[in-house]
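> no sequence for this one, just the structure:
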């Protein structure tokens, strides 16, 4: 580990700023720094939040009095659909991901996230996808089938306009952003912590974010698959959800809620992480039950994936399933209760300072507990049947989501605001904003429990005066406007504080976590040198850390070859293993996201030729991105005389790229398993499912394709094994041979696909089988192209015995592709043949 203690601190900071800083002016669009990207997520999310809030106010205005016609039924349906869509997809998760991107490197003692360009790509996908969705509202063709887009209401027959297509393509675009952030955060937390920061020394907030990111990896692919299938049904006429062709509309609900219920905890866990971070600071004592809370986080993540059917209690599922999912829905309250009791115990045994962030934490505790109690009520099947489609469910959802997410988020905004501005928030305006929001919120949604119990259905644009709901709705609407005034006061407070706020001193809250050892406002590089951390409370136990870090007394206290360097650490112990060199500012994320946006827009207007051209553009930028990676000079300058202890990650077999590939394949595998789930669900549950008497695809060409793939994997793995054993002489030949075998595998798959008499427009069986073949074709092609690139990089010198890590990154893709091929062969070909023969 290199320190430069004889360099003046001012010179070191100037040098770091030059290497890590963003380009000035319009060139800032190329920024990939986690601080910049995180703030962009937060600001953009705030903009979408204001749009969603405006839509909600229009809805409450319409419902304030009975028999009003301020908003017609068609526009009303668009408003509540877009309100839910904006708040769930464009505000809640992206804002929490942005906060995590901003905070995680600062908390774990590093200078940036491990894949900076991926973070930037995620932001631009989020921005462009959100704009595509909102443009439907501006064009007055917004979707009106609900933010859950249930079939058959959302299919081409009952929603013939473009609205659902904007939703499906835009949401899929946004989900790319979420998956990108999930991969980024998982690998960064596991592999770039400060030297000595073992898992049991990690800040509790990082555990929450790690769980959230893993849940995104496993929770979002079912919705991506469902959106793709529904868009194929709408645009191409393929059958997945149409009963007449062997589909089932309930398949959409299963895929949606396989995402939708984990999403509730994806939103809750980071917010709970903020609470677990703030309470010890304002109680001035360590968090009670750290290990119990970590266990509760893990258990919550697991249980949340077993609850999706409790959103479907009224669709007619078997009683055994009702009992199972009802019990599971109540069990999830146990790990949540562990966290709440730990928070209360910390407050009880500490000396609590009721500063402004703590006020919002207290509001969270009150509102979220109330929402949790109604959640236990809804887990009971008979009660759920009575109130399922009423305002009671709407009220519960807002108590859980707004109480469980927005209150902690605002507390975190105020708490970490000095990081961004270098100034302290206003206590007076902040308290006004809290009480207006808290009072308005409870006035709005507490009364909605009553309207729900009185029988008022949700998703209706008006109601008769004699129903007796008028006065409750009027008070709810008044509360909504009071809440909106509270939001306006908070925004005014945050805006004014940048100019008039009192200058913040070092560690102004006397916090214990490492982010307060960075400059305020935050610098582009976070830490002038990277400290060793062996405690959960570094700022309490080592209060001189800001000074020694600034003076460059710790690791990487110098700039090598104008390179952005961070430490790579062991996933368990946190011990430094390598120096990771990161790519600098790049236009590739913006260019790639822009071309993907062109693909989506072309599909919306059915300009398929333009979509195909844009898709070629996506391939071009993706390959260029892949080429400017690793040891390429554009990605990171390296020299022959670079230090070898610790080595640069490009000189190892276990760099961050391998971890990124494995985590990405976990998400990919979840999408594939969701496709298998759809296949078996339709097979066993669709009322008019039918299979042809004879397999529609040619068996022998498919087997030959699989054999070519097996040989490609064997050849590739042998080349990597020889590289590990110290010989790179046969590597290039092995890579070219694997590429050729992969091309043969792809060619045979194309033959199978073209020759098969598949009719996806009439039969769900053929539609799912066709999607499976395209899935295999895409992955086989990707593995072959990346292998060809590796062979070229060996020839140029970017991959060698000295720079060996890239072939190891591609190897899991080959193994994954081989695994899904034979799994598909068994599930889609062999099993139906055996079943039919039996």
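Perfect, thanks for sending it. Note that the structure is a prediction, hence the values are computed from the model and not measured.
> switch to C-alpha atoms for all contacts and neighbour counts from now on
OK.
> what's the helix or strand containing residue 187 packed up against?
Residue 187 belongs to helix 163-191 when assigned by DSSP states H and E. Packing partners of helix 163-191 (3 or more C-alpha pairs under 8 Å, 6 or more residues apart in numbering; DSSP states H and E): helix 93-108, helix 116-138, helix 204-219, helix 221-236, strand 564-569, helix 588-604, helix 656-685.
> Take this one as well and set it beside the first:
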């Protein structure tokens, strides 16, 4: 018990902390999916199943908070980021391990407070956007909103601490010219952009939440029109965080999909790697310039709406670069149900369904159409195609992709493929009919509706039940792996999978699972010296003049076929 406590409660090991984030995300995801199943039962037919309408709003709010802040973010950023940033840049651990421990415990405390908000005084029924005046004390007095505000403050502190840790690690502990785009793994670039977004946007949300607390308990009027305030101020503060939050959720998924497609197509790099890196940074930068498209019906003047329409449409350019580069990466690969890795199907499904969600986003970017479709089920369909079939598909794909690396065991392929097919069918049956419901005028956030929408709602609820069965199959597949303990007998790693090198795997030594402590020795800087590899040689020269710690013996020029980042044997020098 003492060893268990020391390892999991006091851990400063990036792998153990990443595992805690993954467990936290799994629990929150199952809880959030269960809440969505309650909503689908309510909406499966006209009339009221939940006799108290406030309870439906509370379930809906909690579903959003669970999925956004406690499932996708801890899993893709905290889990995969903690696991793979040190492994991919070949270092022993993150720059500040104790800060990493603080970050994970703040996240767990935030989850506890949010659950308390859901269970106290009838629940949290103000929506995840928490718009005043609904969230003010006049309309929602009691503990739920206060607990939710403190929960979001703790989640924000956790995110900022983790992001600063990631940024310092990538900047200060990277190896040589690894900062250059042509040499950095895609997951590192996407987590780098995500960390910048978090450090920049979360303080704005914290400011808005603090003003909300002051309005509720200290008689200020930042959001009260009677005292000279304006509830539109909250919308500006919230959506300045809220829209970058969308890219915070999806950018790590971009990196995961790039790694899966490289593996499945047996290619060293994703097609157009430098362009993909710039596209990730461009998406992160432009994410701060478009928050107003959530406020087209909030009274913006026509020139402001024209700007936000144009700026939002511009984000389709770097996103399109990524989609077409993924398609080019897929091209030439050999894919089949029998031979392809199960994560391949999650990645291909991601590209297909994320593209559909992106196209509906282009429609909603137009101010005139967005005014018509605002707060309708068309918007619900759009962001669920981007998140439920984007970020979640990438999380499942990354989980099964790296599962042998984590555990040394292999899941049953038929169970994993059945899980994918059930999820794919379920989410499409759930959310595709919502486009028609939105176009025919059904507003979101309502627990009852006219009979004209009953057929599409019944189809959508059937798809939700299918997705719920898929989650049960996912848990069963994990249980089966640990019950049978099917070992990994043969592993094929392409040389672009940098997380496997220096961990006892690769180069003829396929010792899996990955050890608790890896990369005990910092690798030497390896660069290419070849007439066809001049950019790499130039990178080495630039690094020579930029690095204060440069030493001639730490520079090693390998052949063009050598893996960047391999540890140089002293006997070779």
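In hand now; what should we look at? The shown structure was predicted, so the numbers you read here are calculated from the model rather than taken from an experiment.
> Once they're superposed, tell me the TM-score.
Laid over one another, the chains give 0.88 as their TM-score (TM-score structural alignment, normalised by the length of structure 2), with 526 aligned residues with a C-alpha RMSD of 2.3 Å.
> Out of the helices and strands packed on helix 163-191 of structure 1, which gets nearest to residue 430 of structure 1?
With C-alpha to C-alpha, the closest approach to residue 430 of structure 1 among these belongs to helix 93-108: 20.1 Å.
> Give the other helices and strands that that closest one contacts.
By 3+ C-alpha pairs under 8 Å, 6+ apart, helix 93-108 of structure 1 packs against helix 34-63, helix 163-191, helix 204-219, helix 249-283.
> sorry, back to before: can I get the helices and strands packed on helix 163-191 of structure 1 in a markdown table including mean neighbour count and distance to residue 703 of structure 1?
Supplementary listing: those in a markdown table, determined by neighbours: other C-alpha atoms under 10 Å; distance: least, C-alpha to C-alpha, whole Å:
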| stretch | mean neighbour count | distance to residue 703 of structure 1 |
| --- | --- | --- |
| helix 93-108 | 25 | 43 |
| helix 116-138 | 23 | 37 |
| helix 204-219 | 25 | 31 |
| helix 221-236 | 22 | 27 |
| strand 564-569 | 25 | 42 |
| helix 588-604 | 21 | 34 |
| helix 656-685 | 19 | 20 |
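> Compare the ones you listed and give me the one nearest residue 479 of structure 1.
helix 93-108 (24.9 Å).
> mind putting the helices and strands packed on helix 163-191 of structure 1 in CSV, distance to residue 413 of structure 1 included?
CSV is the format used below for these (distance: least, C-alpha to C-alpha, whole Å):
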stretch, distance to residue 413 of structure 1
helix 93-108, 9
helix 116-138, 20
helix 204-219, 15
helix 221-236, 30
strand 564-569, 27
helix 588-604, 27
helix 656-685, 30
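> Can you find the partner of residue 315 of structure 2 in structure 1?
Aligned by TM-score structural alignment, residue 315 of structure 2 pairs with residue 332 of structure 1.
> Over to residue 342 of structure 2?
By TM-score structural alignment, residue 342 of structure 2 lines up with residue 356.
> Assess the claim that its match and residue 430 are in contact.
Yes - using C-alpha atoms under 8 Å, residue 356 of structure 1 is in contact with residue 430, at 6.7 Å.
> what stretch of structure 2 does the helix or strand that contains residue 737 of structure 1 fall on?
Assigned by DSSP H and E, residue 737 of structure 1 falls within helix 731-755. Aligned using TM-score structural alignment, helix 731-755 of structure 1 spans no residues in structure 2.
> Tell me which helix or strand comes right after that helix.
Next along from helix 731-755 of structure 1, by DSSP H and E: helix 764-796.
> on that earlier part again, relative to residue 71 of structure 1, how far out is the match of residue 315 of structure 2?
39 Å (C-alpha to C-alpha, to the nearest Å).
> Residue 510 of structure 1 in helix, strand or coil?
coil (DSSP: H, G, I helix; E, B strand; the rest coil).
> Now the aligned partner of residue 312 of structure 1 in structure 2: closest residue in space that isn't a chain neighbour?
Residue 312 of structure 1 maps onto residue 295 of structure 2 when the alignment is built from TM-score structural alignment. Spatially, and ignoring its direct neighbours in sequence, residue 295 of structure 2 is nearest to residue 235 (7.6 Å; C-alpha to C-alpha, 6 or more residues apart in numbering).
> Can you report how many residues neighbour the one you found?
22 (other C-alpha atoms under 10 Å).
> Can you check which of the helices and strands packed on helix 163-191 of structure 1 gets nearest to residue 439 of structure 1?
The nearest among those, by C-alpha to C-alpha, is helix 93-108 at 24.0 Å.
> mind listing what residue 451 of structure 2 touches?
Counting by C-alpha atoms under 8 Å, 6 or more residues apart in numbering, residue 451 of structure 2 makes contact with residue 46.
> now do residue 30 of structure 2
Contacts for residue 30 of structure 2 (C-alpha under 8 Å, 6+ apart) come out as residue 471.
> Kindly state which residue of structure 1 is aligned to it.
The alignment partner of residue 30 of structure 2 in structure 1, by TM-score structural alignment, is residue 50.
> so how far is residue 475 of structure 1 from that match?
In terms of C-alpha to C-alpha, residue 50 of structure 1 sits 22 Å off from residue 475 of structure 1.
> what do you get for residue 90 of structure 1?
28 Å.
> out of those two, which sits in the more crowded spot?
residue 90 (28 against 19).
> ok, the more buried one touching residue 48?
Yes - assessed by C-alpha under 8 Å, residue 90 of structure 1 is found in contact with residue 48 at 6.3 Å.
> Check the mean deviation of stretch 57-65 of structure 2 from structure 1.
By mean C-alpha distance after the TM-score superposition for structure 1, the fitted stretch 57-65 of structure 2 averages 0.8 Å away from its aligned residues in structure 1.
> tell me, that stretch lands on which residues of structure 1?
Counting by TM-score structural alignment, stretch 57-65 of structure 2 falls onto residues 77-85 of structure 1.
> Could you check how far the matching stretch is from the centre of its chain?
Relative to its chain's centre, stretch 77-85 of structure 1 lies at 22 Å (C-alpha atoms, centre = their mean, to the nearest Å).
> ok, residue 441 of structure 1 - contacts?
479, 480, 482, 483.
> Would you reformat those as CSV and include neighbour count?
Output for these, formatted as CSV (neighbours: other C-alpha atoms under 10 Å):
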residue, neighbour count
479, 24
480, 25
482, 21
483, 25
